[in-house]
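Asker: need a structure here:
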Amino acid sequence: MSDLCFFQHFRLTKETVLALLPALEPRLEYVHDLNNSVSPINQLLLCLRYYATGCHQLSLAYFGGMHKSTVNRIVKRVTEAICHLRQDYINFPRTPEERVAIQYNFFEIAGFPRVTGAIDCTHIRIQSPGGEDGEIFRNRKGHFSLNVQAVVDASYKFLNIVARWPGSTHDATIFRNCMLRAQFERNDFADCVMLGDSGYAIKPYLLTPLLETRTRAEQRYNESHIRTRVIVENTFGIWKRRFPILAYGCRTKVPLTMNIIVATAILHNIARNSGEDLPPNANEHNEQRFLKLLNRANIPAVVRPQNNAGFGVRNHLINNYFNV
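Answerer: You can find the predicted model right below:
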């Protein structure tokens, strides 16, 4: 294939795929060559093609010239191999120097200080899992999904991802039960804040926008907050456009779907590290369908306990930083 054709088919460039292959080969290589075993590179390309289309695995079997059951095993095998790279590519900044660098990049967007990440959730469509608990995966829009929480930095890369909650779960519930919240509560990330929408409870380390502004300082705060936090929405858009299976829907079982979400997030970060562009569209119809799927309604405000410490941090910022 030409470079452009390869990019369209597999959503990553040849150089990036070849650079990724050595990290996956130990987990993909068979111990023998009996029964026409599939090579690691062909396993990887087949899995990438699945992420790029979200097609039925029977169609993928025709594409790869193999049986459907082989395709199923390969997708699961490669996805798990990619997920083992999570600690190398998805992690919150560990050192003060890394955190300062991220804060500086966020500050350049709209002048909001101390921001280490923007947090939000997005729904990944799945088929009905069935069973007694199947309905908990039905979200407020009426279709089945996983509600995926992510924290991103200013360069559109994932710092943290949680992909295990059913679609009916509220965003605030996911954050309340995640490890990242516990780390912030322990003050592991001193002098750092995240930005979230009004669906989250305000905390000293998680700032939300004002529901109503009365002064010019409050308006500046909200404008800066929204312009900075929109980076997470943009990241979701880039991620889903690069791997359309996330927008069109996963037809695999829920545990494998969770792994696919994490694996595509890892590949997204690898692509960002490599400076790759977005893949070109195969046709305009798919782009219109994709944009329709990404049209997310605003999360309504919910009744929740007041957090005086969080309000104090926000008011201090408004009165001493944005009041100029």
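Asker: Only C-alpha atoms from now on, for both contacts and neighbour counts.
Answerer: OK.
Asker: quick one, helices of the stretch 151-300 of the chain?
Answerer: 171-176, 179-185, 216-242, 245-248, 254-273, 284-293 (DSSP state H, counting those that start in this stretch).
Asker: The fourth one packs against which elements?
Answerer: Helices and strands touching helix 245-248, by 3 or more Cα pairs under 8 Å, 6 or more residues apart in numbering; DSSP states H and E, are helix 40-53, strand 115-125, helix 216-242, helix 284-293.
Asker: Could you give me the buried positions within it?
Answerer: With burial defined by 16 or more other Cα atoms under 10 Å, the residues of helix 245-248 counted as buried are 245-248.
Asker: please give me the structure for this one as well, since I'd like to look at both together:
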Amino acid sequence: MGPVRGFRKRKRAEKKVDALSSVAAADHSGDWWDDFSRRITGSLSLSKEVCMFESVFKMSRKTFNYICSLVRDDLMAKTSNFSFSNGHLMTIEDQVAIALRRLSSGDSLLSIGLSFGLNHSTVSAVTWRFVEAMEERGFHHLRWPNSEQEMESIKRKFEKVRGLPNCCGAIDTTHIMMCLPSADASNKVWLDPEKNHSMVVQAIVDAEMRFMDIVTGWPGSMAESVVLRNSGFFKLCEKGMRLNGKKMELGEGLELAEYIIGDSSFPLLPWLLTPYQGKELCESMVEFNARHSATRVVVQRALARFKDMCGIVQGEMWRPDKHKLPRIIHVCCILHNIAIDLEDEARNQTSVSPQHDSGYREQICNFDDKEGVAARDRLCRYLSGR
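Answerer: Down below sits the predicted model:
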């Protein structure tokens, strides 16, 4: 049940994205989709239009082709040969399409199997092979920035939102709900404060809603602040190995170190600034909270879009494998980032609402580190011009 974390040191692989995308787009014509759609029963059987492709897979053909190019070698290296009920062997495109349909729709294995003329166990096997391949070949799409230039770009984009300087990211958590048998006493650990069985996902995003660090695998019974403290990100920050870049001069000999922002469910730390709490706040504190909230909405929208794009993590999952689920979540986050990296227009058709955890109340963490209080006050005074 170990947490899945973001990856680092992937710079070289990133440079291949545009080139591979172009090659993939050139190598595949519309013939595959025409042939594939004829094998699908029901409402999808007559779909050949591009818009229908995007509604089925929640991505463009360009992005689909790029993903195929990522996993092609791994899937072709496997010895298993999957086939449809009519005996036709699955191509790489077939396998990717089936896996993406499972991840994007969230439909049951049985339902997808019926649609594609497959046994539900085959759908499961194809999907898991895809997940394994994407973990191996797509990891460079989800990582913490590894250069000062990258981080400076992120800071500039955050500052453009509502003027928060030197901000490096926004953090939030969401719950992946699971349907588990209540009679099994071991499942009680998965009960969250809203009495749902769930798994927690902690995410840190940049100003473009790109995941830079994720942690998942922890049960819903764990408070968000506890998940944070058990994360690799927290440990790196406490050791001075992350958010340790260029400080900003505020004047009068004061400096502002790099930081991320989060809501009141997180502790106030020197590198994690949360809103002021209480009803009797001065004008500058109210203004700080407004700027903080308007900037923080980027992570709420990212998580909402992540769930919209990957329907498998939306709603209540029927008795999932709790050891495999963190890896599925991780791959869904990679797919979310790929859509951003390739500027996929289909992503604009998904939700921009900040509502990603409907029915969940905000948890409150009352821990305020003294240095965190001082850092927030310095920033508050700077923003108010005092």
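Asker: now the helices of the stretch 151-300 of structure 1 as JSON lines including distance to residue 304 of structure 1?
Answerer: Formatted as JSON lines, the entries for these read as follows, by distance: least, Cα to Cα, whole Å:
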{"stretch": "helix 171-176", "distance to residue 304 of structure 1": "10"}
{"stretch": "helix 179-185", "distance to residue 304 of structure 1": "17"}
{"stretch": "helix 216-242", "distance to residue 304 of structure 1": "21"}
{"stretch": "helix 245-248", "distance to residue 304 of structure 1": "31"}
{"stretch": "helix 254-273", "distance to residue 304 of structure 1": "29"}
{"stretch": "helix 284-293", "distance to residue 304 of structure 1": "30"}
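Asker: of those, which approaches residue 150 of structure 1 most closely?
Answerer: Distances from residue 150 of structure 1 to each of the helices of the stretch 151-300 of structure 1 were compared using Cα to Cα; the shortest belongs to helix 216-242, at 8.0 Å.
Asker: against structure 2, where does that closest one fall?
Answerer: Equivalent residues of helix 216-242 of structure 1 are located at 283-309 in structure 2, counting by TM-score structural alignment.
Asker: superposed on structure 1, where does the matching stretch end up, distance-wise?
Answerer: Taken over the aligned residues, the distance from stretch 283-309 of structure 2 to structure 1 averages 1.0 Å (mean Cα distance after the TM-score superposition for structure 1).
Asker: Centre of the chain to that stretch, how far?
Answerer: A distance of 16 Å separates the C-alpha centroid of stretch 283-309 of structure 2 from that of its chain, computed with Cα atoms, centre = their mean, to the nearest Å.
Asker: Then stretch 110-125 of structure 1?
Answerer: The chain centre lies 11 Å from the centre of stretch 110-125 of structure 1; the measure is Cα atoms, centre = their mean.
Asker: cool, and stretch 300-317 of structure 2?
Answerer: In terms of Cα atoms, centre = their mean, the centre of stretch 300-317 of structure 2 is found 9 Å from the chain centre.
Asker: Quick one: the buried residues of helix 245-248 of structure 1 as a markdown table, columns for distance to residue 201 of structure 1 too.
Answerer: As requested, the buried residues of helix 245-248 of structure 1 are exported to a markdown table (distance: Cα to Cα, whole Å):
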| residue | distance to residue 201 of structure 1 |
| --- | --- |
| 245 | 31 |
| 246 | 28 |
| 247 | 28 |
| 248 | 31 |
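Asker: quick one: which of these is nearest to residue 66 of structure 1?
Answerer: When the buried residues of helix 245-248 of structure 1 are compared for distance to residue 66 of structure 1, the smallest value, 21.1 Å, is given by residue 245; criterion: Cα to Cα.
Asker: contacting residues for that closest one?
Answerer: With contact set as Cα atoms under 8 Å, 6 or more residues apart in numbering, residue 245 of structure 1 has these partners: 50-55.
Asker: what stretch of structure 1 does stretch 142-149 of structure 2 fall on?
Answerer: Residues 90-97 of structure 1 are where stretch 142-149 of structure 2 aligns, taking TM-score structural alignment as the criterion.
Asker: In that stretch, which residues are buried?
Answerer: 90, 92-93.
Asker: before we move on, back to that, closest to residue 204 of structure 1 out of the contacts of residue 245 of structure 1?
Answerer: Relative to residue 204 of structure 1, and with distances defined as Cα to Cα, the nearest of these is residue 51, at 38.2 Å.
Asker: Check the alignment and tell me where that closest one lands in structure 2.
Answerer: Under the alignment defined by TM-score structural alignment, residue 51 of structure 1 is paired with residue 103 of structure 2.
Asker: Ok, residue 322 of structure 1 next?
Answerer: Taking TM-score structural alignment, the alignment pairs residue 322 of structure 1 with residue 384 from structure 2.
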